[in-house]
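1. sequence and predicted model, in that order:
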Amino acid sequence: MYRFKSFAKINSYLNVISKLESGYHSLNTHFQIIDLHDKISFNTSSKTVLTSNKNFDLKDNLILKAKNWFEKKFDLRNNFEIHLEKEIPIGAGLGGGSSNAATTLYFLCKFHNIDLKKLTRDQVCNELGADVFIFLTRQSAFAEGRGEIITEIHSFDSDYLLLSPDINISTKKMFESKFLEVSNKIDKTKNCFFDVLLKESLEFSNFYSELKKKLPINTFNKLKLSGTGSTLFIENPDENEKALIFELFGQNFRVFLAKGLEYYDFELNGV
């Protein structure tokens, strides 16, 4: 059995600065790896089967998409029993699906003794998504383009408190929203999807209103959105803020404490 980690990320900030002729968008963001992670195991088998500890649709999962793309690219075919031990919330702006795809590509390169550098940036981004390529670099970084052009390796190494409602947000829908404002003005304190999400999702808007009613204004104003949502986070919360959010929301929503990482390893080291 082969076992690997698959880490989450948050976006410290996220600006959409233009729309490209290809239909994609040009971004300016900071991609912060955090120590929250899934675990993925691979066992050679006569048939490829994907299972998980969580109940969600696995049919179009990025793990299988990455496997199929890799095998087509290198003209290879192997079957595996794949088990995904899911800890990263789904559709929550934490990059879980893209991270799972990157971990799968890493495993397949290792299994077939193929240099990871043969997975070129443009190919991975065009076929699987820009976030998948970023996860393959295994580093926190400032990024541009569709999110795949690294401009500076940097980690804030902060502590984070994450609050994740059970609201699955479609990234595609968010980028297609009529409420999305495209601007070449870069604001490193802002996620431009925050207002979009409040207008597109009544469920998230109600959740956010509940937070505003229950949290002290200073704590509420520290909340930031990761990716296109729906996870909110506070950077370097104090002990009172941690205790209060766990007390108020820990029973009904997923609340995590996480640490920023500069770099990570896919290997599980026998765990």
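-> Yep, that arrived.
2. C-alpha from now on. contacts and neighbour counts both.
-> Fine.
3. farthest residue from the center of this protein?
-> Farthest-out residue of the chain from its mean C-alpha position, per CA atoms, centre = their mean: Ser46, at 31.4 Å.
4. in which helix or strand would I find that residue?
-> Following DSSP states H and E, there is no helix or strand that holds Ser46.
5. would you confirm that it contacts Arg77?
-> No. Judged on CA atoms under 8 Å, Ser46 makes no contact with Arg77 at a distance of 11.1 Å.
6. residues touching the residue sitting nearest the centre point of the chain, list them.
-> Centroid-nearest residue in the chain: Gly95, 1.2 Å away (criterion: CA atoms, centre = their mean). With contact taken as CA atoms under 8 Å, 6 or more residues apart in numbering, Gly95 is in contact with Ala8, Lys9, Ile10, Asp131.
7. check it against this one:
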Amino acid sequence: MESLDSGWQDFPAPAKLNLFLHIVGRRSDGYHLLQSVFQLIDLADTVSLRVSEGGEIQHLNPLPGVPAESDLTVRAARLLQKATGCSKGVDIRVEKRLPIGGGVGGGSSDAATVMLALNRLWQLNLTRSKLMELGLSLGADVPFFIFGESAFVEGIGEIMTSVATPDAAFVILHPPVHVPTPQIFSDPDLTRNTVPIRVRHFDSAVTRNDLEYVACKNHPEIRENIMWLSQYADARMTGSGSCVFASFSSPNEANRVIYDLPKNMTGYVARSLSKHPLHEFAE
């Protein structure tokens, strides 16, 4: 990764897309059971880290209104520090490109990148499975980014099987709404009994995002973006929203769609990634 002046180093924190998301049941404790394929893409935040010797962990450009104690990057660094007894500290900066509240895993990816990078910078040598175990306490998506490969995901998000997905270019649209995930999962109209599929059949199964109906019901802007993008390809929502996406065989195709984007919509073009750029930082 690129080294900056005064000891700073840059690390990418890529987004993910849910190629589909099925809710297949619910546990007795209220947690929903899901099936999904998580696809890494090259749209990414940049996390900059500078190791210090005093043990202090500082976020130097926190998001407005987000105290350091609740910022996932700070919590990730402190979690590693506590779990390993490491006496070193770190200064953190994050250049945000991923839409906040978009269902692309931005905060979780930032936290995972901090854990992977500090595993090397602090010379902790924790295994990938240990980092994933620790990361689960920060959020359900964090272990996936540490896993670092496209994955068939089950359970409440903790069971992952590596899968091969085709190279693709994606058009991603970001409606200007924030979707509260708990609101989606508590809605009585949410489908909770989709028939499970087998990992080996996922690429030929009929799939959808079970959260999409409820999100569109509560946020018409999401439906508007899906309908516009559906002119060009099969479009659906990722995660609990609000971002929607469609897959294309080449960046040129995707760029042509973005060229037609109405001025009241926001969109990006991204490429699929087969592995996380920091995959080698843990074994």
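-> Here it is on my side, so go on. Computed from a predicted structure; not experimentally measured.
8. TM-score for this pair?
-> After superposition, the two chains reach a TM-score (TM-score structural alignment, normalised by the length of structure 1) of 0.84; 259 aligned residues with a CA RMSD of 2.6 Å.
9. sorry, back to before: which one of the contacts of Gly95 of structure 1 sits closest to Ala66 of structure 1?
-> Asp131 (12.8 Å; CA to CA).
10. that closest one maps to what in structure 2?
-> Matched by TM-score structural alignment, Asp131 of structure 1 corresponds to Asp141 in structure 2.
11. ok, now which ones touch the residue nearest to its match when sequence neighbours are not counted?
-> Among residues not flanking Asp141 of structure 2 along the chain, Ser108 sits closest, at 5.9 Å (CA to CA, 6 or more residues apart in numbering). By CA under 8 Å, 6+ apart, the contact list for Ser108 of structure 2 reads Leu72, Leu138, Gly139, Asp141, Val142, Phe145.
12. helices - which of those land there?
-> Using DSSP state H, Leu72, Val142, Phe145 are the members of the contacts of Ser108 of structure 2 that sit in helices.
13. need those residues in a markdown table (columns: neighbour count).
-> A markdown table is the format used below for those (neighbours: other CA atoms under 10 Å):
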| residue | neighbour count |
| --- | --- |
| Leu72 | 21 |
| Val142 | 30 |
| Phe145 | 29 |
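14. how long is stretch 217-233 of structure 1 end to end?
-> 15 Å (CA to CA, to the nearest Å).
15. return the residue of structure 2 aligned against Asn15 of structure 1.
-> Asn15 of structure 1 maps onto His22 in structure 2, by TM-score structural alignment.
16. what ranges does the stretch 1-150 of structure 1 have for its helices?
-> 62-74, 96-111, 121-127, 130-137 (DSSP state H, counting those that start in this stretch).
17. which parts of the first one are buried?
-> Residues of helix 62-74 of structure 1 classed as buried: Leu62, Ile63, Leu64, Ala66, Lys67, Trp69, Phe70 (neighbour count, 16 or more other CA atoms under 10 Å).
18. check the mean deviation of the strand of greatest length in structure 1 from structure 2.
-> Longest strand in structure 1 by number of residues (criterion: DSSP state E): strand 25-44. The superposed strand 25-44 of structure 1 is, by mean CA distance after the TM-score superposition for structure 1, a mean 0.9 Å from where its aligned residues fall in structure 2.
19. settle this for me: Gly145 of structure 1 is touching Leu20, isn't it.
-> No. Judged on CA under 8 Å, Gly145 of structure 1 makes no contact with Leu20 at a distance of 9.5 Å.
20. gap between the match of Asn15 of structure 1 and Val153 of structure 2?
-> From His22 of structure 2 to Val153 of structure 2 the distance is 10 Å (CA to CA).
21. now list whatever residues contact both of the two.
-> What both His22 of structure 2 and Val153 touch, as defined by CA under 8 Å, 6+ apart, is the set Leu34, Gln35, Ser36.
22. could you dump the residues you listed to a markdown table with neighbour count?
-> Converted to a markdown table, the shared contacts of His22 and Val153 of structure 2 look like this (neighbours: other CA under 10 Å):
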| residue | neighbour count |
| --- | --- |
| Leu34 | 21 |
| Gln35 | 27 |
| Ser36 | 26 |
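23. between the residues you listed, which is nearest Pro182 of structure 2?
-> Distances from Pro182 of structure 2 to the shared contacts of His22 and Val153 of structure 2, taken by CA to CA, are shortest for Leu34, at 15.0 Å.
24. understood, closing this out.
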